[in-house]
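>>> attaching a predicted model along with its sequence, questions to come.
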Amino acid sequence: MSLPDPLQHLIGDKLDREMNWKSRCHRLNGYLPATCSSPVFIKREDELNANAVGTKHRKYLSLLPTLEHNGNDRIILIGSAHSNNVMGLAQLLRSRGMDVSVLIKAPGNSRLMGNHLLLTMLLPPDRIEYISHREWPQVMEIADQRVAELNKRGVSATVIAEGGYNEAVLPGILTLAADLHRNIGELGIDFTDIWSDSGTGVSAIGLLLGMRLLGLSEPRVHITLIAGSPDEFQHRYQQFAQWLTKLMQQPLPPRCPEVRFMQPASAASYGSINKTILSESWAIARQTGLLMDPVYSVKHFYTVKCAMERQAPTGPQLILYNGGTLAMCGFQSALASQQPIV
């Protein structure tokens, strides 16, 4: 199935032809309040790719072909030691025979666990450089220095910023709106609200810009800011909008969906979890059959639950599940502490 117009003409030839861009959308059973007039559906971005967490897979749809086409000898990734983006992209790049190195923020815990452990399995020690918390604000400058050093040795290199913040991911992230358009047509349901989470904001920005291209000013979009602020999100949105204008070679359509930003209802600091979030992780698993990571997905779903309990939704609701079970790596001990062994 091809992308809807005008996306097929705009990005159809910029996506990896072997990678999937379609995910299921089905009724959510349990956890979130639902009525006959306000059923709740979930979009299963977790099923796009077993090796990349959720919606991040969409970034790679266009990033991977670009990196392969440019023919760089080395790809340098930036992120935290437990970054889903670094770990997911490193797997895909290595599976295609590409040389990868990473600049990662030195973790507070030196014990290998979670994505940090998986990353050390993927890459040898000479491809992993730890950046101190004090130096981290200058990580892009450090990355540029590493590129210059490699160039002097005759090795061409390119840098992928934290969270995949790169112009090359734009075609891929626009596919979320195209896929949503497909889901709506197949289900025959006009959703009143969409609920998404946001880390760096790249995937949520792709949704908003894609809806704009397709002329979808509805449904409303509620965004749980797992990291960052509304101002930071808007700044990145404007940057991607400029890149999209350049790609289209004409102004963007003026109609935009209504957007509401929400702070996490508990453990609002990025990367933090608490007893409430751990308890909700168990509740979501038992009530829905979905195993979700606490830092992003559980925090997002709990925030949506609190919002719906404060004000009952009107009309069909769609929750984007942008994570995946793989993102639970490293949380086993914390989750186990919430349930006594019987």
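Received, thanks.

>>> all contacts plus neighbour counts: C-alpha atoms, from now on.
Noted.

>>> now for the longest helix seen in the chain, which elements pack on it?
Secondary structure assigned by DSSP state H gives helix 230-248 as the longest helix of the chain. Packing partners of helix 230-248 (3 or more CA pairs under 8 Å, 6 or more residues apart in numbering; DSSP states H and E): helix 170-173, helix 202-213.

>>> show me how far the shortest one is from its chain's centre.
Read it as helix 170-173. 12 Å (CA atoms, centre = their mean, to the nearest Å).

>>> and Q138, which of the helices and strands packed on helix 230-248 is closest to it?
helix 202-213 (21.2 Å; CA to CA).

>>> mind listing what's buried along the following helix or strand past the closest one?
With elements assigned by DSSP states H and E, the helix or strand that comes after helix 202-213 is strand 220-225. Neighbour counts using 16 or more other CA atoms under 10 Å place 220-225 of strand 220-225 among the buried residues.

>>> of these, which is the nearest to S198?
Nearest to S198 among the buried residues of strand 220-225, with distances taken as CA to CA, is L225, at 5.1 Å.

>>> hang on, that closest one packs against A204?
No: if you go by CA atoms under 8 Å, L225 and A204 don't touch, sitting 10.2 Å apart.

>>> and for those two, which residues touch both?
Contact criterion CA atoms under 8 Å, 6 or more residues apart in numbering; residues shared by L225 and A204: 197-198.

>>> can you redo the helices and strands packed on helix 230-248 as CSV with mean neighbour count?
Compiled in CSV, the helices and strands packed on helix 230-248 are given as follows (neighbours: other CA atoms under 10 Å):
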stretch, mean neighbour count
helix 170-173, 27
helix 202-213, 24
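
>>> another one to put next to it:
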Amino acid sequence: MIPTYPLDIDSLIQQLPVEQVFPSWLDGSSVELFLLRLDLTDVDVSGNKWFKLAKNLSEAKTQEYQQLLTFGGAFSNHIYSFSKACAQAGLSSVAVIRGDELTPESNPMLAEVARSGTQLLFVDRKDYRRKYDEDRLAFYRDQVGEFFLIPEGGSNNEGVLGAESIGELVVNQTISFDHVLVACGTGATMAGIVRGMSGGADQPQVHGLSMFGQTSVEPERGWLTKEVARFIADPKRTNYQLHYDARQPGYGQLNAELIEFANQFLKETGILLDPVYTLKLMAFAKERVAQGFFDHSGKVSRILCIHTGGLHGWLGYVDQVLGADMPAQLSGTIKQRLFS
């Protein structure tokens, strides 16, 4: 389904499937693996971004704003989905992009965002770090006029409220899960999932994997931990844990091992993983299954991984997709989904 504004979460979540998958790396384990297919929300406003933007756009309309502004990098899934969502809603949109050397034609992602009607403001990295300072926000208002502000990644109270519906969807399944795995950028989606559960003692353990990989040194760990706790805003909620995998490449980076893993997962399940979030999450799940992390004294352990969508993230790897750096089946599927 490709929803149009207003983004109706209640009707959408009735149509999102939970699928059991059988990759070969589960053989001999006591783990049953399921995937919540948030990638089937909208072809453009994809996955968890759909949930976080739905509440933000609704609030902007309630406050009678006609223009929204947000922030992101050159290959931001959030920027792409934000642009498409605003276009669907008939709202003007402005995206502040990190990197003053960039242009609207610097990559296919930015080119598509510009074609969707979003005004792009390119700023250097120093000013980008100050993006929420009052003088910087005043500068942007002087440039483009009044706007409803959506933080980077859609990570504000409205975004977390939207993500709560994902948690509700998880606990309302006919199958009960022991563990829920989700990729983390800003932590808002993970916090929403935790908040969307009832909070009882029988809730599954939610595991969030930081996407910053080799850059996840202590300052970044402390920041993400604080953000998740701030968004959850309930010290009694303890059924969650953050993980940092320093062996994975940094945010938005791929290596040959991950590309081969994506290809193998596609072969065995028919499901395309996005390159920034869910691919690394599934590689993490594979590693932890091999380590026996999810074993429950020989009992079956049911794991639910959240496919957070964002398949258009492959636009950031055009040279690999179109060149010889990617297995044929994976490359062909990406081309069919994004370039046909």
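Arrived safely. Everything quoted here is computed from the prediction, not taken from an experiment.

>>> just the TM-score for the two chains, thanks.
Here the TM-score for the pair of chains, by TM-score structural alignment, normalised by the length of structure 2, is 0.81; 309 aligned residues with a CA RMSD of 2.8 Å.

>>> hmm, back to that, P107 of structure 1: which of the helices and strands packed on helix 230-248 of structure 1 is closest?
helix 202-213 (23.8 Å).

>>> can you give me the helices in the stretch 201-340 of structure 2?
218-232, 256-269, 278-290, 318-322, 328-338 (DSSP state H, counting those that start in this stretch).

>>> how about the stretch 51-200 of structure 2?
Counting by DSSP H, counting those that start in this stretch, the helices of the stretch 51-200 of structure 2 are 77-89, 108-115, 125-129, 134-144, 157-171, 188-196.

>>> how far apart are the longest one and its match in structure 1?
The reference is to helix 157-171 of structure 2. Compared with structure 1 after fitting, helix 157-171 of structure 2 has a mean deviation of 1.3 Å; criterion: mean CA distance after the TM-score superposition for structure 1.

>>> burial of the closest residue to N29 of structure 1 other than its chain neighbours, as a residue count?
Spatial nearest neighbour of N29 of structure 1, excluding adjacent residues (CA to CA, 6 or more residues apart in numbering): T288 at 5.5 Å. Neighbourhood size, T288 of structure 1 [other CA atoms under 10 Å]: 13.

>>> check L315 of structure 2 too.
L315 of structure 2: 22 neighbours (other CA under 10 Å).

>>> if we can go back for a sec, contacts for the longest helix of structure 1, please.
Here helix 230-248 of structure 1 has contacts from 10, 167, 170, 200-202, 205, 209, 251-252, 261, using CA under 8 Å, 6+ apart.

>>> run the last query once more with 10 Å
With contacts defined as CA atoms under 10 Å, 6 or more residues apart in numbering, helix 230-248 of structure 1 is touched by 6, 9-11, 165-171, 174, 198-202, 204-206, 208-210, 213, 223, 225, 227, 229, 249-253, 260-263.

>>> the inter-axis angle of it versus strand 220-225?
Helix 230-248 of structure 1 runs at 120 degrees relative to strand 220-225, counting by axes from the mean of the first three to the mean of the last three CA atoms, to 10 degrees.

>>> show me what contacts I160 of structure 1?
63, 67, 75-79, 86, 89, 102, 140, 143, 166, 168.

>>> which position in structure 2 aligns with it?
Using TM-score structural alignment, the equivalent of I160 of structure 1 in structure 2 is I150.

>>> quick one: its match from V96 of structure 2, how far?
11 Å (CA to CA, to the nearest Å).

>>> one more: E257 of structure 2?
33 Å.

>>> among the two, which residue is more densely surrounded?
V96 (21 against 11).

>>> so the more buried one sits against L120, correct?
Yes: with contacts counted by CA atoms under 10 Å, V96 of structure 2 reaches L120, the gap being 6.0 Å.

>>> what touches both of the two?
69, 71.

>>> surely Q138 of structure 1 and I78 touch.
No: checked against CA under 10 Å, the pair Q138 of structure 1 and I78 is beyond contact range at 11.6 Å.
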